[in-house]
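Participant: With the sequence up front, the predicted model follows.
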Amino acid sequence: MVQIGYAMMTEQAGPRELVEHVVRAEEAGFDFSVTSDHFFPWLESQGHASYAWSVLGAAAQATSRIPLMTYVTCPTLRYHPAVVAQKAATLQLLSEGRFRLGLGSGENLNEHVVGCGWPTVDVRQEMLAEAVEIIRELFAGGYVAHHSSHFDVESARLWDLPDRPPPIGVAVSGEWSCELAGRLADLVIAVEPKAELLEAFDRHGGAGKPRVGQLPVSYDPDRAAAVRRAHEQFRWFGGCWKVNAELPTPASFAAATRFVRPEDVAGAIPCGDDVADFVEAVRPYVEAGFTEVALIQVGGDAQHGFLDWAQQTLLPALRELPGR
C-alpha cells in the first residue's frame, strides 16, 4: 500500500501556521510529511518563504509520530554541505529519528541570493554528488578535511550525532541524476510519475529503496474557487523543470506563465471535492512504482478544510490503491 504524505509549503504559509498544519496532518493520519526549502516563493501570490530548518525544528517538537523530510534542500550554494550535515544531524536528534534529508541540485530562484552565479547543469550535478559525499563522511563521525574545485572543508566534525544518521534522498529528473541517486542515495525523489526515472534509479543501484513522489491538489467544496486558487498560486508547476531551475525571480515565473489559463491548470491539478479526481491523480505514481506520495494542498488559508476532508474522505480512498 502506498504511503500518503502531507507537504508543508514554506512558500504559501507563515512559519507558525506551517507547524500548526503539520500537527493537524499528524492527527489526520498522514503517513509522513515533507517541507520545501526556499528563499523565494514561486509566485508573489504565494506570499511566503520562511526558513525551513527553523520550521522543521519547531515541527519536531510539536509532533510525535509523523516523519519529517526536506523536499528538497540544495546543499551547494546557499548552504555549504558541512552546514547541511550539522542541520540534518540536529533535526534527527530533535525528532528522535523521524527525519530524512532530501537533497537536490536546486533552482536559480533560491540559490542566486548568495551572489555566486548559477552554474550549468553538469556543474550543479557534480557539486551535488560531492556535497552528498561530504555529508555522508560527516555523518560517519570524526574529523573531515576535503579540498576540491567545488568545496573546501577544514577539520570539520559533528559533535552531536544521532545513532542512526538521517537517510539521504536525491531528487531526479533524468538519467544523470538517476545515476547519482542510485549510487549515493538511500531513496529517490521525483515530482513526475515517470516509471523510466525509477527504472534508471534501479539500474544504478536503487533497487529496493524507497521512492517518493509529490503532486499538488486544490481541495475546495467550490470547484471554481479551487481552480482559481490553483491558477493564482500554482500555474508554474506545469512548466518544464529544466526551465524552472533557471528562472531567477517570482517575476520571471509570472512572465513565463502569463498565457497559462485556469482550465490548463485544472487539467493538470485535481480541483474541487470529487475524491475520484484526487485518487486518479495519485494513481499514476502508484502504477509507476512510487512507494510514497506527498500531497500539496494549494493555498495557505485552505489547509484546515483540506485536512479535515482528507481525514474523513481522501485518505481512506487512497489507502484502497494497491501498491506495487
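Facilitator: Good, I have the coordinates.

Participant: contacts, neighbours, all on C-alpha from now
Facilitator: Fine.

Participant: hmm, who's touching stretch 253-263?
Facilitator: W42, L43, V227, R228, A230, H231, R235, W236, N244, L247 (CA atoms under 8 Å, 6 or more residues apart in numbering).

Participant: What of stretch 282-295?
Facilitator: The list of residues contacting stretch 282-295 from outside it, by CA under 8 Å, 6+ apart, reads 1-7, 32-34, 192-195, 198, 210-217, 318, 321-324.

Participant: which ones among those are found in strands?
Facilitator: Judged by DSSP state E, the subset of the contacts of stretch 282-295 located in strands is 3-7, 32-34, 211-217.

Participant: related to what we said a few turns ago, determine which two of the contacts of stretch 253-263 are furthest apart.
Facilitator: In terms of CA to CA, the contacts of stretch 253-263 reach their longest pairwise distance at V227 and L247, which sit 24.6 Å apart.

Participant: alright, now check it against this:
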Amino acid sequence: MADIGYTMMTEQAGPRDLVDHVVGAERAGFDFSVISDHYFPWLGSQGHSPYAWSVLGAAAQATTRIPLMTFVTCPTTRYHPAVVAQKAATVQLLAQGRFRLGLGSGERLNEHVVGGGWPSAHERLEMLEEAARIIRDLLAGGQVNHHGSHFDVVDARVWDLPSQPVPLGIAVSGEESCALAGRIADLVIATEPKQELLEAFDRHGGGGKPRIGQLPVCYDTDRDAAVARAHDQFRWSLGGWRVNAELPGPPSFAQATEHVRPQDVADAIPCGDDLDTFVEAVRPFAEAGFTEIALVQIGGAHQQPFIDWAEKTLLPALREL
C-alpha cells in the first residue's frame, strides 16, 4: 500500500496553525507531510499565504518523525536557485534528514510578483532544468560558478551542508516534464492519478523511484457543509494546470470559476464522512502506481476533526488498499 501523507496548505491557514496541524498529523500516524509554497491563495476565500520556508523551519523543530517536503517550490522566478539550495540545506539540517525538495515550473499566480513577465511553458521547463542542476551542484558541496541561458551563479557555496543528501523531486503534467524528471529527479510528483505520467517518467530513467500524488478531500460530518466549503475554497482545482498556471491572481480564479457548481466540485472531490467515498477517491492513485499519496483537507479551521477521523478511521482503511 502507498504511504499516506498530510498537506500543510499554506493558502488556508496561518503559520502557527500550520505547525500545529502537522504536529497533529504526526501524532495521528500520517506517513509523511508536504507543504505548498505560494505567495497568493488561489481564491480570496482561502485567506492565507504565509512564507512556507519559515513554517518548515518551525515544523522541523516541532516534530520528530514525520518527513517534510515542498509541494512544490518554483526555483526560477520568485527565488533564485542558489537561494533555494541554501534553504533546502538548512531545512534538512533542522529536520535531521527528513526533508525532500519538491520543485516545479510554477504558476503565474505566485511568480508574477517580482516582475519580468511570465515565460512560456517550454521556457519555464528549460529554466527549471537549469535551476535544478544548479541546486544539485551547490548541495554537492564546493564552490559553484555558472553562466547559463537563464541564470548566473558567481562564487556560490552553501556552507552548512547536511550529511544526508536532499532528495529532489520534479512535478510533472506531460511528456516533456516527465522526461525532465526522469533525467534529473530522485522522485516524481503529480496531482492527477494518470498512469501514463508514471510510465513516461520510467521511460526517461525514473524506474524504481518514488512517485508522489496529491488528492483534495473535504471531511465533515455534515456533507452539505463539506460540499459548500469545497466549492467556496477549492473550485479552482477543476480548471486544470494549463489554465491554473496562467491566471495572475485570486480575482482571476474567482471569475474563471464563477459558473462551477457545487455539484461539479462534489463530483470531483470526496466530501462528507462516508469512508468508502474517500477510499475510492484514493484508489486510482494506488492503482496507477503512486507510492505516496498526500491528502489535502479543505478548510483551515477544519483540520483537527479530519486528523482525528483519519487516525481512527481513514488511515486504517487506506492501509487495507
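Facilitator: Here it is on my side, so go on. These figures come from a predicted structure and were not determined experimentally.

Participant: re earlier: and the ones in strands among the contacts of stretch 282-295 of structure 1, which two are the farthest apart?
Facilitator: The most widely separated members of these, counting by CA to CA, are R211 and V217 (19.8 Å).

Participant: more crowded one of these two?
Facilitator: Neighbour count, other CA atoms under 10 Å: between R211 of structure 1 and V217, V217 has more, with 26 against 23.

Participant: Alignment lookup: that one to structure 2.
Facilitator: In structure 2, V217 of structure 1 lines up with V217, judged by TM-score structural alignment.

Participant: quick one: contacts for that match?
Facilitator: Neighbouring residues of V217 of structure 2 by CA under 8 Å, 6+ apart: I269, P270, C271, F278, L295, V296, Q297, I298.

Participant: is it true that the fifth one lies in a strand?
Facilitator: Looking back up the chat, that one is L295 of structure 2. Yes - residue state for L295 of structure 2 (DSSP: H, G, I helix; E, B strand; the rest coil) corresponds to a strand.

Participant: Grab the longest helix from structure 1 for me.
Facilitator: helix 121-139 (DSSP state H).

Participant: and that helix, how far from structure 2 on average?
Facilitator: Comparison of helix 121-139 of structure 1 with structure 2 after fitting gives an average deviation of 0.4 Å (mean CA distance after the TM-score superposition for structure 1).

Participant: Show me what that helix is packed against.
Facilitator: Under the contact definition 3 or more CA pairs under 8 Å, 6 or more residues apart in numbering; DSSP states H and E, helix 121-139 of structure 1 sits against helix 81-94, strand 144-147, helix 175-184.

Participant: average offset between the helix or strand following the longest one and structure 2?
Facilitator: In the C-terminal direction, the helix or strand that comes right after helix 81-94 of structure 1 (DSSP states H and E) is strand 99-103. Taken against structure 2, strand 99-103 of structure 1 registers an average deviation of 0.1 Å after superposition, with mean CA distance after the TM-score superposition for structure 1.

Participant: Where in structure 2 does strand 99-103 of structure 1 align, residue-wise?
Facilitator: The alignment of strand 99-103 of structure 1 onto structure 2 (TM-score structural alignment) spans residues 99-103.

Participant: Distance from that stretch to the middle of the chain?
Facilitator: Distance of stretch 99-103 of structure 2 from the chain centroid (CA atoms, centre = their mean, to the nearest Å) equals 9 Å.

Participant: before we move on, the earlier item: what comes up buried for the longest helix of structure 1?
Facilitator: 124-125, 127-132, 134-139 (16 or more other CA atoms under 10 Å).

Participant: repeat for stretch 44-61 of structure 1
Facilitator: In stretch 44-61 of structure 1, the ones that count as buried by 16+ other CA under 10 Å are 44-50, 52-53, 55-60.
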